[in-house]
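# Compute the structure for the input listed below.
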Amino acid sequence: MSGVARVPGQAGRPQRFAGGRARRPAGAPARSWGRNDAGAEAIPVTTREDLDRVDGLVLPGGESTTIGRLLARFELLEVVRQRVAHGLATFGTCAGAILLAREATLDDGTPAEQPLLGALDVRARRNAFGRQVASFEASLDVAGLDGQPLAGGPLEAAFIRAPWFEAPGAGVESLATVATEAGDRIVVVRQGHILASAFHPELGGDPRLHAAFVELARRG
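Here you go, the predicted structure:
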């Protein structure tokens, strides 16, 4: 877990956002959600004290079991769980989205034994689209915070060993789906102050989903 961003807040008050870095494939764009893209600049967050100073948290991609175990090892798992439960704006991408879920399964539907925050009322199916060799890109129509499609047309999404979201609770909004042979699968959701994406928005050089999160955090 790393990254804090500062953007102008209401009445000129600086806002800070915790974010993260995902390892990107060779040749992939380095742009993520810097000040010129989404109005925020990511800097590291590694301690409770860092977390106390932020207005928004981004849980990045990677390996969800490892991230959860590291948070537990450094006594941050329960701290993060409580901050999210008490309304800290949070954005999970890929592994970070799995970590947010109430439950997680392997690709065959069997329960995944791993630490979870349990803040997002969905079941996350890990590696749902297949392993690394099945990674793909897709053009998605993504809804914004107002329920309308994001301005600017479809968003190019990079799915790398990505999950999808199942059994959403009543308070969960589906913002984007991907068509599969078995039907449409949910890949972007919002639950109040929580946003989650099955794909890596930082890899496509398109700041719109991060900008939506910055706006979500601004709204408090």
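# CA only for contacts and neighbour counts going forward, please
Will do.
# Once you drop chain neighbours, what's closest to Gly62?
Ala95 (5.5 Å; C-alpha to C-alpha, 6 or more residues apart in numbering).
# Also this sequence, please, to line up against the first:
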Amino acid sequence: MRAVTEQPLVGVLAVQGDVREHLVALEAAGARTCTVRRPSEVAEIDALVLPGGESTTIDKLIRAFGLQGPLRERIAGGMPVYGSCAGMILLADRIADGRPDQETLGGVDITVRRNAFGRQVDSFEEDLHIRELGGQPVRAVFIRAPWVEDAGEAVQVLARVEHGPAAGRIVAARQGNLLVTSFHPEVTGDHRFHAYFVDLVRRRR
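Model (predicted):
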């Protein structure tokens, strides 16, 4: 492993999804960044972001590239990981409506439902109040997003939908060093969620 430095090295899984936006947000939050595509790269990072995309496709590519075993090992060893949208599904222990051949990396004691808010045309934005990020609301962008159907006792709920027919649904949570959101903070220019994650990484180190 590398020597510890002040700026943590945060990798972004780069097999599919909105990789570039996460790299920009993480660097704005004070982290050094790299993309992760090979098993050898998993051992070099302090933390990882699993971006949005298509969860079944990302799962298949993770296995095809030989990443599943190394990622599960690092997660079990306490490496901080943040999963947004599809990344939330990948970190969930259970999927309510997963395909028979779909697997997750696991680690967060939640059940998620894919595309819970509807299809692409049902994408929407909403202001969420997240105490851990301060008084100003977070503009959350939901794109074919999952939600959390249930969460175990060790899971800290960070945000719920505040309005509409889905009010009360969990859309952000944390369990130890693992952080998940249904929405995409990387696309709004508000880097507070990434700063929260980078701070978690620094404390872990």
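# Can you give the structural similarity as a TM-score?
Taking TM-score structural alignment, normalised by the length of the second structure as the basis, the two superposed chains have a TM-score of 0.88; 196 aligned residues with a C-alpha RMSD of 2.0 Å.
# separation between the alignment partner in the second structure of the residue nearest to Gly62 of the first structure and Gly189 of the second structure?
Under the alignment by TM-score structural alignment, Ala95 of the first structure pairs with Ala86 in the second structure. Noted for Ala86 of the second structure: a distance of 20 Å to Gly189 of the second structure, by C-alpha to C-alpha, to the nearest Å.
# Looking at the first structure, which helix is longest?
The longest helix of the first structure (DSSP state H) is helix 208-219.
# coming back round to it: can you report how many residues neighbour the match of Ala95 of the first structure?
28 (other C-alpha atoms under 10 Å).
# Now do the helices in the second structure.
Under DSSP H, the second structure gives helices at 19-28, 39-42, 55-64, 68-76, 86-91, 192-204.
# just checking, what packs against the fifth one?
Packed against helix 86-91 of the second structure, as judged by 3 or more C-alpha pairs under 8 Å, 6 or more residues apart in numbering; DSSP states H and E, are the following elements: strand 47-50, helix 55-64, strand 81-84, strand 108-113, strand 178-181.
# between these, which one is nearest to Asp93 of the second structure?
Checking those against Asp93 of the second structure by C-alpha to C-alpha gives strand 108-113 as the closest, at 5.5 Å.
# residues in the first structure matched by the closest one, start to end?
The aligned range for strand 108-113 of the second structure is 120-125, by TM-score structural alignment.
# Quick one: average offset of that stretch versus the second structure, please.
Overlaying the second structure shows stretch 120-125 of the first structure at a mean distance of 0.6 Å from the equivalent residues (mean C-alpha distance after the TM-score superposition for the first structure).
# what about stretch 45-57 of the second structure, how long is it end to end?
So stretch 45-57 of the second structure: terminal residues 23 Å apart, C-alpha to C-alpha.
# List the contacts of it.
8-13, 16-19, 22, 79-90, 99, 102, 184, 201, 205 (C-alpha atoms under 8 Å, 6 or more residues apart in numbering).
# Kindly provide the distance from the residue nearest the centre of the second structure to Arg94 of the second structure.
Residue closest to the average C-alpha location in the second structure (C-alpha atoms, centre = their mean): Gly83, at 1.0 Å. As for Gly83 of the second structure, its distance to Arg94 of the second structure is 15 Å (criterion: C-alpha to C-alpha).
# same thing with Leu48 of the second structure?
For Leu48 of the second structure, the distance to Arg94 of the second structure equals 20 Å [C-alpha to C-alpha].
# who's more crowded, these two?
Leu48 (27 against 22).
# Nearest residue to the counterpart of the more buried one in the first structure in space, please, no chain neighbours.
Correspondence of Leu48 of the second structure to the first structure, assessed by TM-score structural alignment: Leu57. With sequence-adjacent residues excluded and distances taken as C-alpha to C-alpha, 6+ apart, Leu57 of the first structure is closest to Ala18, at 4.1 Å.
# Could you count how many residues lie near Glu63 of the first structure?
Here the number of neighbours of Glu63 of the first structure (other C-alpha under 10 Å) works out to 14.
# next one: Ala154 of the second structure
Count around Ala154 of the second structure with other C-alpha under 10 Å applied: 12.
# Looks like it contacts Asp109 (just checking).
Yes: with contact defined as C-alpha atoms under 8 Å, Ala154 of the second structure reaches Asp109; the gap is 7.4 Å.
# overlap in contacts of those two?
Gln175.
# Distance of the match of Leu48 of the second structure relative to Ala40 of the first structure?
Leu57 of the first structure is 12 Å from Ala40 of the first structure, by C-alpha to C-alpha.
# that older thread, the longest helix of the first structure packs against which elements?
Right, helix 208-219 of the first structure is packed against helix 35-38, strand 89-93 by 3+ C-alpha pairs under 8 Å, 6+ apart.
# So which bit of the second structure is that helix matched to?
Counting by TM-score structural alignment, helix 208-219 of the first structure corresponds to residues 192-203.
# contacting residues for the counterpart of Arg169 of the second structure in the first structure?
Mapped onto the first structure by TM-score structural alignment, Arg169 of the second structure lines up with Arg185. Applying C-alpha under 8 Å, 6+ apart, we find Arg185 of the first structure in contact with 164-166, 177-179.
# ok, 6 Å please
By C-alpha atoms under 6 Å, 6 or more residues apart in numbering, the contact set of Arg185 of the first structure is 177-178.
# Can you find the partner of Ala38 of the first structure in the second structure?
By TM-score structural alignment, Ala38 of the first structure lines up with Ala29.
# Ala176 of the first structure now?
Using TM-score structural alignment, Ala176 of the first structure pairs with Ala159 in the second structure.
# Cheers, nothing more for now.
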